[in-house]
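Student: Here you go, sequence then predicted model.
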Amino acid sequence: MKIDLSGKSALVTGSAAGIGFAIAKGLHEAGARVVVNGRTADSVATAVSRLGGSASGRDIDLSTPEGVAELVAAEPAFDIVVSNLGIFQPADFFEADDALWERHWQINVMAGVRLARAYLPPMKDRGWGRFLFLGSESGYNIPADMIHYGVSKTADVALARGLAKRMAGTGVTVNSILPGPTLSEGVKEMLKDEIAGGKTLEQAGIDFVKAHRPSSIIGRPATVEEVANMAVYIASPLSSATTGAALRVDGGVVEFIV
């Protein structure tokens, strides 16, 4: 199996680091012209430099309608869009105020809604396209300490399913990818106290999975590259029969078989 994305253009949001950067790197290595997105010029410039070649970047905050409009004006069409931008912040339900819910909703859900509204019609006109939403196993296993986050990720899965139906017969597929615990920069920050106490990142990750995701079959967090591998395949012409799917890269955390 050879994935060749030569001649394809791709946008990966929130891709200056973490899973987003790994996906951008995978698409770039498969031959796509990749646009990296992040909030700061320095982080985007660093990511573009790491990719090299035809990669370029847009340092635009996509958490607002104005930010998405600015991006679309600068980059009006893509063959592949990966709506990866997202945040998570542990907070007890009774302490999570409206502002926290709204921030997660705007970044985790509405940014993808606005990107889809802008970029799916040109894909339809060309008769080919791939749109991917980064969900999470937390969209199924709603975490008690981040109910607001879990709800936003359930919404991403539902959005992808509905848009796949809306784009039926156009040559455009829409899917969601559901990572489990993954050794990204965000998780590294979450585990910083354990690392400061002498654990390696890998061991801290394993201990977290055993304590908080005991149903994991692999018994460890995924790497960002393992998540990116799924994304690159789904972004390719080889995945033409896969649409409306919630594709798990969760290490077997979710306790059902479909």
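Tutor: Ah, there it is.

Student: CA atoms for contacts and neighbours, from now on please.
Tutor: OK.

Student: Excluding its own residues, what touches stretch 230-245? List them.
Tutor: Stretch 230-245 is contacted from outside by 3-5, 23, 26-27, 80, 130-132, 160-165, 173-177, 249, using CA atoms under 8 Å, 6 or more residues apart in numbering.

Student: Quick check: end-to-end length of that stretch?
Tutor: With CA to CA, to the nearest Å as the measure, stretch 230-245 spans 12 Å from end to end.

Student: With stretch 25-44 instead?
Tutor: Taking CA to CA as the measure, stretch 25-44 stretches 13 Å from start to finish.

Student: what packs against the longest helix seen in the chain?
Tutor: Taking DSSP state H as the criterion, the chain has its longest helix at helix 147-166. Applying 3 or more CA pairs under 8 Å, 6 or more residues apart in numbering; DSSP states H and E, we find helix 147-166 packed against helix 98-105, strand 129-134, strand 172-179.

Student: nearest to Leu51, of these?
Tutor: When the helices and strands packed on helix 147-166 are compared by CA to CA, strand 129-134 sits nearest Leu51, at 20.8 Å.

Student: Name the residues that touch the closest one?
Tutor: Outside strand 129-134, the residues that touch it by CA under 8 Å, 6+ apart are 78-85, 112, 116, 120, 123, 156-157, 160, 171-179, 231, 234-236.

Student: now the residues you listed: which count as buried?
Tutor: 78-85, 112, 116, 120, 123, 156-157, 160, 172-179, 231, 234-236 (16 or more other CA atoms under 10 Å).

Student: Break down the stretch 1-150 of the chain into its strands, ranges please.
Tutor: Remark: strands assigned in the stretch 1-150 of the chain by DSSP state E, counting those that start in this stretch are 9-12, 33-38, 56-59, 80-83, 129-134.

Student: Second structure for comparison follows:
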Amino acid sequence: MKIDLTGRKAVVTGSTAGIGRAIAEGLALAGAAVVINGRTEERVASALRELRAKFPDAEFVGVTADLATPEGSAVLVAQVPDADILVNNVGTAHLNNFFDQSDDEWLDLFQLNVMSGVRAARHYVPKMVARGRGRVVFISSESGLNIPKEMIDYGVTKTAMLGVSRGLAELVAGTGVTVNAVLPGPTNSEILSNWMQGTAREQGITQDQAEQQFLETQRPTTLIKRFATTEEVANMVVYVCSDQASATTGAALRVDGGVVRSIA
């Protein structure tokens, strides 16, 4: 299978590092022009330098915008008014105690993890429908199905993304636009890797040992018995953004290493 996205423009939110960065790289390798996004000029500029050095024949544009706010979302769509592919990846997670969290902390996370994608889809999808072609991907998580007790708010936002993704797919049925969600499991992303590095330092163990400890205690149902790579997640996203995936829509596609114990 050869995926060719030449002539397509892709917007990947939260893409200066981690899963978003791997997705941006995968789409560029397939020929797409890629818009990367981050919250600070420094992060965006650094990512652009690295991407352009690594892929000199690819086209990259950077947009600095905090998509947790309506104002930041407006900056993105003003600078990039149209796209063929939208990957709603931006998001974060924080270990916390449910009983100590404030309303504002819940709402702040919802704004970033959910409303950023709602706003982007609200802008880009009607134009895709008018063209009769488009791809939208929401990066959810296996935590949207297995709500983690140590970050219930995160799990709830990822469940919400599944609802938005499926509902939007129903809304644009028959238009040539597909909408899917991708659900990574434990992945060597920037956030989780930083957590594992911190755990390793605190306990005087290696990062690999910290990861294995996390899997054994927090995700014992994993079938691959390791963290996924960001590239493995990106491979699924690149596929669902392709012409070859034209019959895949309204789906929740797991790249979770088998963590979710389900046959459907």
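Tutor: Done, it's in. Small disclaimer: the values here were computed from a predicted structure and weren't measured.

Student: so where is the longest helix of structure 1 in structure 2?
Tutor: The aligned range for helix 147-166 of structure 1 in structure 2 is 152-171, by TM-score structural alignment.

Student: For Asp207 of structure 1, give its distance to Ile142 of structure 1.
Tutor: Going from Asp207 of structure 1 to Ile142 of structure 1 by CA to CA gives 20 Å.

Student: Ok, Ser6 of structure 1 next?
Tutor: Applying CA to CA, the value for Ser6 of structure 1 to Ile142 of structure 1 is 39 Å.

Student: So those two - more neighbours on which side?
Tutor: Ile142 (17 against 13; other CA atoms under 10 Å).

Student: mind listing what that one touches?
Tutor: Going by CA under 8 Å, 6+ apart, the list of residues near Ile142 of structure 1 reads 150-151.

Student: Buried residues in stretch 84-103 of structure 1, which are they?
Tutor: Neighbour counts using 16+ other CA under 10 Å place 84-86, 91, 96, 101, 103 of stretch 84-103 of structure 1 among the buried residues.

Student: Please tell me which residues of structure 2 that stretch aligns onto.
Tutor: By TM-score structural alignment, stretch 84-103 of structure 1 lines up with residues 89-108 in structure 2.

Student: From the rest of the structure, what touches that stretch?
Tutor: Residues from elsewhere that reach stretch 89-108 of structure 2 (CA under 8 Å, 6+ apart): 12-15, 19-20, 67-68, 109, 112-113, 116, 138-139, 149-154, 191.

Student: Kindly report the same for stretch 158-177 of structure 2.
Tutor: Contact with stretch 158-177 of structure 2 is made by 113-114, 118, 125, 128-129, 132-141, 143-145, 178-181, 246, 249-252, as judged by CA under 8 Å, 6+ apart.

Student: got the buried residues for that stretch?
Tutor: For stretch 158-177 of structure 2, a neighbour-count test (16+ other CA under 10 Å) marks 158-162, 164-166, 168-169, 172, 176-177 as buried.

Student: can I get those in TSV with distance to Gln209 of structure 2?
Tutor: Converted to TSV, those look like this (distance: CA to CA, whole Å):
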residue	distance to Gln209 of structure 2
Lys158	27
Thr159	30
Ala160	33
Met161	32
Leu162	32
Val164	37
Ser165	36
Arg166	37
Leu168	41
Ala169	41
Val172	45
Gly176	46
Val177	43
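
Student: Return the residue of structure 2 aligned against Ala245 of structure 1.
Tutor: Taking TM-score structural alignment, the alignment pairs Ala245 of structure 1 with Ala251 from structure 2.

Student: What of Gly112 of structure 1?
Tutor: Gly112 of structure 1 maps onto Gly117 in structure 2, by TM-score structural alignment.

Student: In contact with that match, which residues are there?
Tutor: For Gly117 of structure 2, the contacting residues are 88, 138, by CA under 8 Å, 6+ apart.

Student: Would you mind measuring from it to Val238 of structure 2?
Tutor: 18 Å.

Student: So which residue of structure 2 lies furthest out from the middle?
Tutor: Distance from the centre of structure 2 peaks at Gly204, with 31.5 Å (CA atoms, centre = their mean).

Student: which two in the buried residues of stretch 84-103 of structure 1 are spaced the farthest apart?
Tutor: For these, the farthest-apart pair by CA to CA is Asn84 and Ala96; their separation is 23.3 Å.

Student: residue contacts, Pro220 of structure 2?
Tutor: Neighbour list for Pro220 of structure 2: Val259 [criterion: CA under 8 Å, 6+ apart].

Student: Need the counterpart of it in structure 1.
Tutor: Superposed on structure 1 with TM-score structural alignment, Pro220 of structure 2 falls opposite Pro214.

Student: Give the equivalent position in structure 2 for Ala17 of structure 1.
Tutor: By TM-score structural alignment, Ala17 of structure 1 lines up with Ala17 in structure 2.

Student: Double-check that match against Ile191; I have them as touching.
Tutor: No - between Ala17 of structure 2 and Ile191 there is no contact under CA atoms under 8 Å: 9.4 Å.

Student: who's more crowded, those two?
Tutor: Between Ala17 of structure 2 and Ile191, Ala17 has the larger neighbour count (other CA under 10 Å), namely 20 against 15.

Student: and the more buried one, what does it touch?
Tutor: Counting by CA under 8 Å, 6+ apart, Ala17 of structure 2 touches 47, 189-190.

Student: gap between it and Ile36 of structure 2?
Tutor: Separation of Ala17 of structure 2 from Ile36 of structure 2 (CA to CA): 10 Å.

Student: what does Leu215 of structure 2 give?
Tutor: Distance from Leu215 of structure 2 to Ile36 of structure 2, by CA to CA: 31 Å.

Student: the more surrounded of these two?
Tutor: Set side by side, Leu215 of structure 2 and Ile36 show more neighbours around Ile36, with 26 against 18, by other CA under 10 Å.
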